[in-house]
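Enquirer: please work out how this folds:
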Amino acid sequence: MIHGLDVKGVLKDKQTRCEHYHLDVDIVAIKFKCCNTYYACCKCHDEDVDHLAEVWEKEEFENKAILCGACGTELTIKEYLNSMSSCHYCNAPFNSRCKYHSHLYFDLKRIED
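Expert: Model prediction:
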C-alpha cells in the first residue's frame, strides 16, 4: 500500500519507484485501464498479468489514473499530461522522459482531433 492505495509491481520504496525505474523523479504510478489497477510502470504490469495493456482514450482523460508518489494525490490524466513534469499539488518533480512512453498508457494521437 502506498498512500492508502494498492500499487503493484516490484517496488523499491513508498514513492512508487520500482526495479525498472528508480531515479529520484520516478514517483508516478499509473492506473491501467484494462485492470483498473495501479502499477509502478508498464513493465511491472506486463510481468504481473496475462493480458495486454489498454490505453486510456481521450474522452477518458478526466479519470483519476495517476498517483503522485510524493504526496499521494490522484491526478486526472489531463492534469498529468498538462503538468510540465511536476505534481500540481505538491510540486514534486516527475520524470520528464516518461513522455517517450506515454503512448503505452494514453491515446495521444487523438488529442489533436
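Enquirer: when you work out contacts or count neighbours from here on, use the C-alpha atoms and nothing else.
Expert: Will do.
Enquirer: and the helices in this structure, which stretches?
Expert: Using DSSP state H, the helices of the chain run over 42-48, 77-81.
Enquirer: most tightly surrounded among the ones you listed?
Expert: Of all the helices of the chain, helix 77-81 has the most neighbours on average by mean count of other C-alpha atoms under 10 Å, namely a mean of 19.
Enquirer: give me the contacts around that one.
Expert: Glu60, Phe61, Glu62, Asn63, Lys64, Ala65, Ile66, Cys87, His88 (C-alpha atoms under 8 Å, 6 or more residues apart in numbering).
Enquirer: same thing but at 10 Å, please
Expert: Helix 77-81 is contacted from outside by 28, 30-31, 56, 58, 60-68, 74-75, 83, 86-88, 94, 99, 102, 105-106, 108, using C-alpha atoms under 10 Å, 6 or more residues apart in numbering.
Enquirer: can you check stretch 46-63 too?
Expert: For stretch 46-63, the external contacting residues (C-alpha under 10 Å, 6+ apart) are 8-10, 31-35, 39, 42, 45, 65, 74-81, 102-113.
Enquirer: please generate a structure for the following sequence too, so the two can be compared:
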Amino acid sequence: MNIYGKQVYGAEDEETRCSHYHQETDRIALKCFCCREYYPCYKCHEEITGKPFKPWPAEYREEKAVLCGACGTELTISGYLTSSSRCPSCRSAFNPGCALHYHLYFEPKK
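Expert: Reported below is the predicted structural model:
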C-alpha cells in the first residue's frame, strides 16, 4: 500500500496497521535495515520476504527509518525512541507496547 508517497508492504489501512497489529495506536511502519523497505511489523516482513527483519545497527540512530501512519512524517530512529510514544510532528499516539519489540528493530547502543 502506498502511504504518504511511501510503499508500506503488508499495510492493510492508510495508517499502516496490519493483520498482526491493528489497535488504534498501531500507526507506524518500520524500515528494515537489509532491504530498506517499510513494513508495519517484523511479522509482515518475514511473511512477505521469507527472511527475518534485520535490526538497525546502533550507529544508524540518525537514519530515517520510522514512518508515522497518521501524518507521513519520517522519524529518525533516535527521534522515535525518544518520542514518548507520540509523533513529534502531529502528536498522534503510538502504541507504547511497541517498546517490547525494540530489540527486533534496533540494536542496542553499546
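Enquirer: how many neighbouring residues does the closest residue in space to Gly72 of the second structure that isn't next to it in sequence have?
Expert: Excluding its sequence neighbours, the residue lying closest to Gly72 of the second structure (C-alpha to C-alpha, 6 or more residues apart in numbering) is Tyr4, at 5.3 Å. As a burial measure, Tyr4 of the second structure scores 17 neighbours (other C-alpha atoms under 10 Å).
Enquirer: likewise Asp113 of the first structure?
Expert: 6.
Enquirer: cool, and Phe61 of the first structure?
Expert: Neighbours of Phe61 of the first structure (other C-alpha under 10 Å): 17.
Enquirer: from Ile2 of the first structure, how far off is it?
Expert: Phe61 of the first structure is 23 Å from Ile2 of the first structure, where distance means C-alpha to C-alpha, to the nearest Å.
Enquirer: what's the answer for Tyr105 of the first structure, then?
Expert: Tyr105 of the first structure sits 21 Å away from Ile2 of the first structure, going by C-alpha to C-alpha.
Enquirer: those two: who's more crowded?
Expert: Tyr105 (20 against 17).
Enquirer: residues contacting that one?
Expert: Contacts of Tyr105 of the first structure (C-alpha under 10 Å, 6+ apart): 30-33, 41-42, 53-57, 65, 77.
Enquirer: and with 6 Å instead?
Expert: Counting by C-alpha atoms under 6 Å, 6 or more residues apart in numbering, Tyr105 of the first structure touches Val55.
Enquirer: stretch 95-102 of the first structure: end-to-end distance?
Expert: 12 Å.
Enquirer: how far is it from where the chain is centred?
Expert: How far stretch 95-102 of the first structure lies from its chain's middle: 10 Å, per C-alpha atoms, centre = their mean, to the nearest Å.
Enquirer: what span of the second structure lines up against it?
Expert: Counting by TM-score structural alignment, stretch 95-102 of the first structure falls onto residues 95-102 of the second structure.
Enquirer: also stretch 40-56 of the first structure?
Expert: In the comparison with the second structure, stretch 40-56 of the first structure aligns to the range 40-56 (TM-score structural alignment).
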